[in-house]
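Chemist: Need coordinates for the following:
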Amino acid sequence: MIQIQAIPAFQDNYIWLLSEDSSQHCLVVDPGDAVVVKEALQKQGLELSGILITHHHWDHTNGIEALTKDRNIPVYGPDNPDILGVTHILKESDALNILNTQFEIITTPGHTLDHIAFFARPKQSDPILFCGDTLFSAGCGRLFEGSAEQMQNSFYKLRALPENTRIYCTHEYTLANLAFAQVVEPENHSIEDYRNRVNQLREQNRPSLPSSLKLEMTINPFLRTDQNSVITAVKEHAPETVLSNDADVFGALRQWKDHF
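Modeler: As a prediction, the model looks like this:
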């Protein structure tokens, strides 16, 4: 059975560490900092046997060189020559078998053009999704390279996953995202309930993650662009904006969040 734990890095990043009960082998997802990964490996007596990369930003990739320098291990990532050290390039619907679990690749452009996510259905466990900076709890990544239409299409893919999928994103942005979500949907009491739970976790210095797709469909405005409450809020905030489809709502919502 896969065990997943968060390695805090920088100000608000999480590097996810995957291991098995029956083995000392492990993987890490988006290791922007090699030092904290090495400390976790040493403390737990684990042997790094692979690295998963979702996109090219430095806080997700800077640790690759140091972690692979003395290890002959695979590095799985998107097709982007700016990511130094990737040994296995992945594209939509590719599959890889690691830690006795099959992972499916989902391309999720929007935050960056090269962004991918890793989805799996482990035995004796809920499905899991490592989505980098595409989907955050109660939010989404900024549109640095892609368009609102691309990001909306990426969200359509994620919305189609099983509702019990556990969401492992790579930043602790939940409280800030919930503050925005409450402004968008002030009558959505699920947002307030979740915000209270997250406040308790953060007061104990515990991660707010993983979330679940079922929860996110209830409280995340970027997954709710087809809901009248969200559409109405966007129209009231930016009445001059033409909202012809979900992507228009998504783009206007993201612009609102950018200046929130």
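
Chemist: contacts and neighbour counts: CA atoms only from here.
Modeler: Will do.

Chemist: show me where the chain has strands.
Modeler: Using DSSP state E, the strands found in the chain span residues 2-9, 13-20, 25-29, 47-52, 75-78, 88-90, 95-98, 101-107, 116-120, 128-132, 135-136, 139-140, 166-169, 211-212.

Chemist: Could I get the full set of helices for the stretch 51-200 of the chain?
Modeler: Across the stretch 51-200 of the chain, reading from the start of the chain, the helices by DSSP state H, counting those that start in this stretch fall at 58-61, 64-68, 148-159, 174-184, 189-203.

Chemist: want to try JSON lines for the ones you listed, with distance to residue 74 and mean neighbour count as columns?
Modeler: JSON lines is the format used below for those (distance: least, C-alpha to C-alpha, whole Å; neighbours: other C-alpha atoms under 10 Å):
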{"stretch": "helix 58-61", "distance to residue 74": "14", "mean neighbour count": "20"}
{"stretch": "helix 64-68", "distance to residue 74": "9", "mean neighbour count": "17"}
{"stretch": "helix 148-159", "distance to residue 74": "26", "mean neighbour count": "19"}
{"stretch": "helix 174-184", "distance to residue 74": "32", "mean neighbour count": "19"}
{"stretch": "helix 189-203", "distance to residue 74": "34", "mean neighbour count": "15"}
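
Chemist: And this one, please, so the two structures can be compared:
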Amino acid sequence: MPLDIVTVPCLKDNYAYIVNGPDGIALIDAPEAKPLINVLEHRGWVPDVIMLTHHHNDHTAGVAELCEQYGCKVMGPAAEADKLPELDMALEPGFCGGTDDGLVEVIAVPGHTLGHVAYHYPEAGVMFTGDSLMAFGCGRIFEGTPEMMWDSLQTLAALNPMAIVCSGHEYGAANAAFAQTIEPNNPALISRVHMITAARAKGQPTAQVPLSMELQTNPFLRASQPAVKKAIGMEGASDLEVFTEIRARKDKF
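Modeler: Below you'll find the predicted structure:
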């Protein structure tokens, strides 16, 4: 059974995901309950589990109401168990569970928060990255270090380039504008910006794209590229130093 994935807009610019697969129905993050309940009720689905990527309230605020309504279990990173809603299962990086397209791997992606995890479905070719790897960008480094975030992005970048990256916010337009300040002459970036502009004009989400597209256009993933180093005047710098500079520029953008 292939995965049936529904993208659910929540709050101002968050996304949650409903994943219906061979092992049942999972919610990836729960920013608020009502939009998720509306989709679930419309489809006649009952969630079995909520899988949290990290502890920030804009990814967890709907957990209590959803659990009360459906009796679903809650999973999340063990490293943040003290900051999350009560967990039925605290997940360690490296944990694998599920069958066929529902097989999921828990990947540590610290940086935005110290215990942040991503959920990778290798057989289905999809990853849910929360506020780590995002469309054209990466999450702000609130708790970790630039080195942590760079290592996390490198871990994700090494996965199947055909896998779809599903991130936690609709930041495509803003991140695209910043990316153009780093590589204004990148043909793949220019093409993608046009796609983003057209999609947002129609109210369509832009936070779900192949990893290959991120590798071609995301300045945070491209800090090791000579063209990027030259563009920002850091030809002799390490990859980490370049990433750190790009992240600092984005924080001020």
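
Chemist: And the TM-score between these chains?
Modeler: For these two chains in superposition, a TM-score of 0.93 is obtained (TM-score structural alignment, normalised by the length of the second structure); 250 aligned residues with a C-alpha RMSD of 1.9 Å.

Chemist: can you list the helices of the stretch 51-200 of the first structure in CSV and add distance to residue 88 of the first structure?
Modeler: What follows is those, written out as CSV (distance: least, C-alpha to C-alpha, whole Å):
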stretch, distance to residue 88 of the first structure
helix 58-61, 15
helix 64-68, 13
helix 148-159, 22
helix 174-184, 32
helix 189-203, 36
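
Chemist: Select, out of those, the one closest to residue 136 of the first structure.
Modeler: Nearest of the helices of the stretch 51-200 of the first structure to residue 136 of the first structure, taken as C-alpha to C-alpha: helix 174-184 at 7.3 Å.

Chemist: mean offset of the closest one relative to the second structure (after superposition)
Modeler: The superposed helix 174-184 of the first structure is, by mean C-alpha distance after the TM-score superposition for the first structure, a mean 0.8 Å from where its aligned residues fall in the second structure.

Chemist: what stretch of the second structure does that helix fall on?
Modeler: Using TM-score structural alignment, helix 174-184 of the first structure lines up with residues 172-182 of the second structure.

Chemist: quick one: the counterpart of residue 214 of the first structure in the second structure from residue 136 of the second structure, how far?
Modeler: When the structures are aligned by TM-score structural alignment, the residue of the second structure matched to residue 214 of the first structure is residue 212. For residue 212 of the second structure, the distance to residue 136 of the second structure equals 12 Å [C-alpha to C-alpha, to the nearest Å].

Chemist: what about the two, which has more around it?
Modeler: Under the criterion of other C-alpha atoms under 10 Å, the comparison of residue 212 of the second structure against residue 136 puts residue 136 first, with 29 against 17.

Chemist: check contacts around the aligned partner of that one in the first structure.
Modeler: Matched by TM-score structural alignment, residue 136 of the second structure corresponds to residue 138 in the first structure. When the contact criterion is C-alpha atoms under 8 Å, 6 or more residues apart in numbering, the partners of residue 138 of the first structure are 174, 177-178, 181, 216, 219-222.

Chemist: which of the residues you listed lies closest to residue 143 of the first structure?
Modeler: Closest approach to residue 143 of the first structure among these (C-alpha to C-alpha): residue 222, at 12.7 Å.

Chemist: State the distance from the closest one to residue 113 of the first structure.
Modeler: Separation of residue 222 of the first structure from residue 113 of the first structure (C-alpha to C-alpha): 19 Å.

Chemist: Tell me which of those two has more neighbours.
Modeler: Here residue 222 of the first structure and residue 113 are compared on neighbour count by other C-alpha under 10 Å; more neighbours surround residue 222, at 26 against 21.
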